[in-house]
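>>> A structural model of the following input is requested.
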Amino acid sequence: MQQQTGIQTNPVAALGRSTISFVNSLGDIFLFFLEGVRLIFSSPKQLTKIIRQMYFIGSKSLFVISLIGIFTGMVLGLQGYYTLVKFGSEGLLGAAVSLTLIRELGPVLTAIMITGRAGSSMAAEIGVMRISDQIDALDVMDINPMAYLVSPRIAASILCFPLLTALFDVIGILGGYLTGVTMLGINSGVYFYRIDTSVVMADVAGGFVKALVFGIIVSTISCYQGFNTHKRTDSVGPESVSNSTTAAVVLSCVLTLVSDYVITSFLL
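Alright, predicted model coming up:
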């Protein structure tokens, strides 16, 4: 009996169980994503559902993306100017703002803002449908719940994230222009000339690759957490929906930052 108790409290064994559980969860999420992608092309009716989700994920996020983009660009312009002026290089402000936005802050902040606005909603909506047996009702009516609920959201995220990232980048560069040129007196021609000479297509492509990966991560994690709300062991009922929504937002943000580092290390 003492030996069994020792095994249960062994920290190495606990770490092993946690690691195995984590790897199993990653495998489940990956298979969940593959099934969702496969069912995108299962029926022509999917197009209508995808357009509806694009409106929810994309169009309804325009205001918050624009607002965050303009203030991010203005902050970058302000901080960048007072940093560069110490080295007599304030003329490079346009390059500093544009490259920072296009390579890093644009895709990352866009993904985090959409996670908070749309990702949490996806997890909560699907989670409520799960605990209220609506997903089971879809099965009874011979409607594939993955094709009906998950696939359109994954497809819409893949399409919307790069577009919203591009909008964030453009508005952020204009925010840097407002601070650097309008407020601090940098020559507008120099500002845009530095952008033109510093930003290359590889920078833009790298930002879009990140946005695409972030879209896959956010949509898959959010849908997975909501779809499997009934399997949670820490809570039941409405509390399980709130926990699934919280887990979706936290995991999406963490994996967004981790994948950002991994992708950056390959692109540089």
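
>>> CA atoms for contacts and neighbours, from now on please.
Fine.

>>> can you give me the helices in this structure?
2-8, 11-38, 46-57, 62-84, 93-100, 106-114, 120-131, 134-140, 145, 151-177, 188-198, 201-227, 238-267 (DSSP state H).

>>> turn these into CSV, columns for mean neighbour count.
Formatted as CSV, those follow (neighbours: other CA atoms under 10 Å):
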stretch, mean neighbour count
helix 2-8, 9
helix 11-38, 14
helix 46-57, 18
helix 62-84, 20
helix 93-100, 26
helix 106-114, 25
helix 120-131, 24
helix 134-140, 15
helix 145, 17
helix 151-177, 25
helix 188-198, 16
helix 201-227, 24
helix 238-267, 18
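
>>> also this sequence, please, to line up against the first:
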Amino acid sequence: MTPYLSLSRMAWSTVLVYRTEFLLQLVGSVVQAVALFAVWRALFAGDADGSLAGLSWEQMKGYLFVSFLTGTILSSFTDGQLALRVLDGSVALDLVRPIDYQLARFAEAVGYLLGELMVVAAMGTVLLLVFGGAPLPDASQAALFLVSLAAVVPLKFALVYAVGLACFWTGNFHGLSMSRIAVTSILSGALVPIALYPQWLQTICAFSPFPGIVSTPALIFLGEARGTAALSLVGVQLLWTVLLWLAARLVWRAAVRRLVVHGG
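A predicted model of the protein is given here:
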């Protein structure tokens, strides 16, 4: 475990060294969150019943906060750092080190995560205060929410990691990253609650890992999924995490076969 802890500490040091770049990359998430809050507030103001997708405006603020939180952790900073190792050839050095490549990158992602959570806690609190706050879950729901939120980290990492490895074939990650963000935002319910989607799109979401990134923790946070239902959703998160981690290992094996190193 010592090498992986060291990698986490080094990643945290990287955040401190490149803090301006790190913060600037998170600003985009904040701007998007403010825009979503404003748009949804206008939608609720124009709705006679004051309810959309079974949620009140107070609940929607909690939903949007969770969306902001899960969308910011393992952000584009993590995405870029993963892809950069492939693009600049650093991955060749990693192959001769006696550590697991996937676990090493996850350890670094956890190091970046510490900085992301600090920023999200500060910006998210200000965001909620500006829009009037949001209801908090009770103790039991809060515990389930934290478990679900913790499951988001390895689940989202597996997706980001697999996309980063695709650079072996594309030689560029910006298009891949933007495509991943777009697909994740739609199918996870980050922009619009999945309950508002047409039935065919809800079905696609149900058979994908994406709702586990936003919709699942948000529904638990709001108390819309309780007890057995909440535990079942967390179980689906964990199942997808295992499947995606195994799939990412297969992608890694295929990617390494394409690695060509010049020089001596």
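
>>> what residues are up against the aligned partner of Val150 of the first structure in the second structure?
Using TM-score structural alignment, the equivalent of Val150 of the first structure in the second structure is Arg105. By CA atoms under 8 Å, 6 or more residues apart in numbering, the contact list for Arg105 of the second structure reads Leu82.

>>> state the distance from Arg105 of the second structure to Ala247 of the second structure.
Distance from Arg105 of the second structure to Ala247 of the second structure, counting by CA to CA, to the nearest Å: 16 Å.

>>> from Met122 of the first structure, how far off is the residue nearest to Ser98 of the first structure when sequence neighbours are not counted?
The shortest distance from Ser98 of the first structure to any non-neighbouring residue, by CA to CA, 6 or more residues apart in numbering, is to Ile173 (5.9 Å). Applying CA to CA, the value for Ile173 of the first structure to Met122 of the first structure is 31 Å.

>>> outside of stretch 38-50 of the second structure itself, list whatever touches it.
Ser51, Leu52, Ser56, Trp57, Met60.

>>> relative to Leu155 of the second structure, which of the residues you listed is nearest.
Ranked by distance to Leu155 of the second structure (CA to CA), the contacts of stretch 38-50 of the second structure are led by Met60 at 24.0 Å.

>>> hmm, back to that, what's the match for the residue nearest to Ser98 of the first structure in the second structure?
Per TM-score structural alignment, Ile173 of the first structure is aligned with Leu128.

>>> is it true that its match touches Leu136?
No. Leu128 of the second structure is not in contact with Leu136 according to CA atoms under 8 Å; the separation is 11.6 Å.

>>> go ahead and flag the most central residue of the first structure.
The residue lying closest to the centre of the first structure (CA atoms, centre = their mean) is Ala111, at 3.2 Å.

>>> that one maps to what in the second structure?
Match for Ala111 of the first structure (TM-score structural alignment): Thr70.

>>> what's the spacing between stretch 254-264 of the first structure and its chain's center?
What separates the centre of stretch 254-264 of the first structure from the centre of its chain is 10 Å, taken as CA atoms, centre = their mean, to the nearest Å.

>>> likewise for stretch 145-163 of the first structure?
The chain centre lies 13 Å from the centre of stretch 145-163 of the first structure; the measure is CA atoms, centre = their mean.

>>> cool, stretch 167-174 of the first structure as well?
Taking CA atoms, centre = their mean, one finds the center of stretch 167-174 of the first structure at 18 Å from the center of the full chain.

>>> ok, average deviation of it from the second structure?
Mean deviation of stretch 167-174 of the first structure relative to the second structure after superposition (mean CA distance after the TM-score superposition for the first structure): 3.4 Å.

>>> residues making contact with that stretch?
So stretch 167-174 of the first structure is contacted by 65-66, 68-74, 94, 97-98, 101-102, 106, 110 (CA under 8 Å, 6+ apart).

>>> now stretch 218-236 of the second structure
Stretch 218-236 of the second structure has contacts (CA under 8 Å, 6+ apart) with 59, 62-63, 66-67, 135-137, 141-142, 144-145, 147-148, 151, 212, 216.

>>> number of residues surrounding the residue nearest to Ser56 of the second structure when sequence neighbours are not counted?
Leaving aside its sequence neighbours, Ser56 of the second structure sits nearest to Gly50 (CA to CA, 6+ apart; 6.1 Å). Neighbour count of Gly50 of the second structure, defined by other CA atoms under 10 Å: 14.

>>> from Val160 of the second structure, how far off is Gly50 of the second structure?
For Gly50 of the second structure, the distance to Val160 of the second structure (CA to CA) stands at 37 Å.

>>> now swap in Leu93 of the second structure and tell me
Leu93 of the second structure is 21 Å from Val160 of the second structure, by CA to CA.

>>> cool, and Pro211 of the second structure?
Distance of Pro211 of the second structure to Val160 of the second structure, given as CA to CA: 15 Å.

>>> likewise for Phe173 of the second structure?
Taking CA to CA, one finds Phe173 of the second structure at 11 Å from Val160 of the second structure.
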